[in-house]
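> Pasting a predicted model and its sequence here:
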Amino acid sequence: MTNTYENKPFYYSLSNDRQEDEKLLEPIRYYLQIPGKQITVKLAHAFNYWLKISPDRIQAINEIIIMLSNSCVIFDDIQVNSILRGGISTAHSVYGIARSLNAAHYTLIIALERIANLHPAATKVYMEQMLEAFRAQGMEIFWRENLICPSEAEYRTMAIKKIGSFFNLMVKLMKLFSIYEEDLSSLGIILGLHFQIRNDYGNLNGNKYTENKSYCDDLSEGKFSFPIVHALTTNPDDRQIIYILKQRTKEIEVKHHCIELLEKFGSFKYTKSVLEELDMKARAEIERLGGNPLLIKLLDELKNLNYWD
């Protein structure tokens, strides 16, 4: 069922010839080399502190989540015309848009194939959460393409659907095999929002002194990320940032200017305060649920990342 690429697992269709899948899924396999994909694995094991399902079930669910994550990454990279992902060229830059799109679509169906074999109730869970994920992605595209800045509340709703849907899919699939009865959805919402805002913060503030092609690439994509939303909604009379987003700039000096504006408007300070608030809410919810040292350790690791300083 598995092979390796750069010491990472690789997953195939349950019903197709493996040699053909090697060709069809090459763009997906390419992304398995990106560091950081193990966060879903860590989360699954952390939640299993409560759910206590068997290792083979965890592995099956992790495989599904990783496949879905990589397929959605390909869609996202094509939609925003990214050239880099995790320090390497994007899959569509290497394999072309047609092959990459086909691999991403094929992977969604492979995930559904595995879901159907996992549990009678799993397909409904899959459909509910993937609909939420694609709705969120669609709203991000709508805002970007129409140059419409969402409110902070609208952004939070989108982020909860975008990242929280993957967390909730993982947890709900795990709960199908568990006797644990506590509702973990609130924690999933908090963690999903925390991860999305953290990614936005890191993209604009985490590499602010580097001079590489991935420097603040959210600006090149015209993305209404959390610090941008704060700056635009709290300073509606200053049009500089909105015009920078409109240009989809790749110019380092223009990006430097935008970062200076975000600092001037207190957007990084505000974003960090929101992250700290979400971190505290997550810890409080974990304590309410009876405690979970694995999730606390994961939150500690995230909080200690250098771009928090």
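Okay, I see it.
> For the rest of this, base every contact and every neighbour count on C-alpha atoms.
OK.
> Surely Phe10 touches Thr4?
Yes: Phe10 lies in contact with Thr4 (C-alpha atoms under 8 Å); the separation is 5.8 Å.
> The structure to be compared is supplied as follows:
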Amino acid sequence: MSSSQRFSLLNSLPSTLESQWPQANESLILEPFTYITSKPGEEIRTLLIEAFNIWLAVPSDQLEVIDRVVQMLHNASLMLDDIEDDAQLRRGQPVAHKIYGVPQTINTANYVYFSAYKELSKLRRPGGGEDENVVRVVGASDLDLVVTEELLNLHRGQGLEILWRDLLQCPTEEEYISMVNSKTGSGFRIAVKLMMAHATKNLDIDFVPLVNIFGVYVQIRDDYMNLQSTEHSDNKGFAEDLTEGKFSFPIVHGVRADEQNRVVMNVLQKRPTTPTLKHHTVDYLRTQTKSFDYTLAVMSSLERQVREEIARLGGNPQLEKILDALHVEHDLHDLGGCVDEGVVP
């Protein structure tokens, strides 16, 4: 290539690439994301946003952006989570990376993360600020920091969960709850913190403590359902947490309840894929360590705390309705070990 040709090539390269990025290419690299969002779950995050908006009254255009950002981040994290867990099913269908491959799915998930940040820019106020007399718990200028901090929390929690699994190291109950607050709570906190930054009511009220308790409750409930619910079995596979070697809340209790008995630890090490070992372990947790009874008692306590905090904040019928749907009756686990799900994360 001659020097004149090289010079011509340099001049022909656009300084802004996005304007020349074909929509067809955009659709192609987003295929794994489009696939996972084509069959949404129960959309608990959207329901939560709608419920909190009773208190916060975020303008509809900003609320739509917040919901979109939260859904993008959530589904991107699920694609990566499924790879890290070597999961088979998500929402009743094969996980994205089993169809599109690990490299493309990782790239798409990262692309969606950055696209969410770009979407976040739509929430920034013209001029970059607001009335200095307006006092908020979360400032409208802190949007990037809010999302960044919570994504760090998400990856810290996920990192610990992977570490415990791969080292076959059972956490304490306190360590587990702290991990869950980082991992599961992050997505809920992103939603509510962004809403607090754009609220037109209750600007001085901190809703984060309520969100923290709610997030822990939702995850422990999901842990319970993974080992007990027929609907969860249809969506993700029967007792998939055992196949993934995951230290979920009932499993942590089962291990810690009798540390001399290594039944559960040995099964986790085997990563069982067939029902026999799984049923044996679930039965052990039910009858020997009473881990499901204990988990239900913890869920009941957390649900009560959430309801008390809702009442303290003035009541919220929509949020209470979400809790009603999530509620698990304590006697249902005796009916063959299966309960039906309401709203799942």
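Happy to help now that I have it. Everything numeric here is computed off the predicted structure, so don't read it as measured data.
> ok, Phe10 and Thr4 of structure 1, which is more surrounded?
Neighbours per residue (other C-alpha atoms under 10 Å) separate Phe10 of structure 1 from Thr4, with Phe10 holding more: 20 against 11.
> buried set for stretch 318-331 of structure 2?
If you call a residue buried by 16 or more other C-alpha atoms under 10 Å, then stretch 318-331 of structure 2 has these buried ones: 318-320, 322-323, 326-328.
> Also stretch 279-286 of structure 2?
Within stretch 279-286 of structure 2, the residues scored as buried using 16+ other C-alpha under 10 Å are 281-282, 284-286.
> What about those residues, which are in helices?
Per DSSP state H, helices hold the following members of those: 281-282, 284-286.
> can you pull out the helices in the stretch 1-150 of structure 2?
Along the stretch 1-150 of structure 2, the stretches classed as helices by DSSP state H, counting those that start in this stretch are 3-12, 23-29, 31-37, 44-56, 60-85, 96-100, 102-120, 143-167.
> Out of those helices, the one nearest Val211 of structure 2 is which?
helix 44-56 (9.6 Å; C-alpha to C-alpha).
> average offset between the closest one and structure 1?
Compared with structure 1 after the fit, helix 44-56 of structure 2 shows a mean deviation of 0.4 Å (mean C-alpha distance after the TM-score superposition for structure 1).
> so what's Ile106 of structure 2 up against?
Each residue near Ile106 of structure 2 by C-alpha atoms under 8 Å, 6 or more residues apart in numbering is listed here: 79-80.
> Ok, Glu221 of structure 1 next?
Taking C-alpha under 8 Å, 6+ apart as the criterion, Glu221 of structure 1 is in contact with 80-82, 245, 248.
> Kindly report the same for Asn168 of structure 1.
The contact partners of Asn168 of structure 1, taken as C-alpha under 8 Å, 6+ apart, are 129, 185, 188-189.
> Drop anything exposed from those residues.
Listed as buried from the contacts of Asn168 of structure 1 are 129, 188-189; burial here means 16+ other C-alpha under 10 Å.
> Could you single out the nearest of these to Asn117 of structure 1?
Relative to Asn117 of structure 1, the closest of the buried ones among the contacts of Asn168 of structure 1 is Gln129; by C-alpha to C-alpha it sits at 17.7 Å.
> Could you check which residue of structure 2 pairs with that closest one?
For Gln129 of structure 1, the aligned residue in structure 2 is Glu150 (criterion: TM-score structural alignment).
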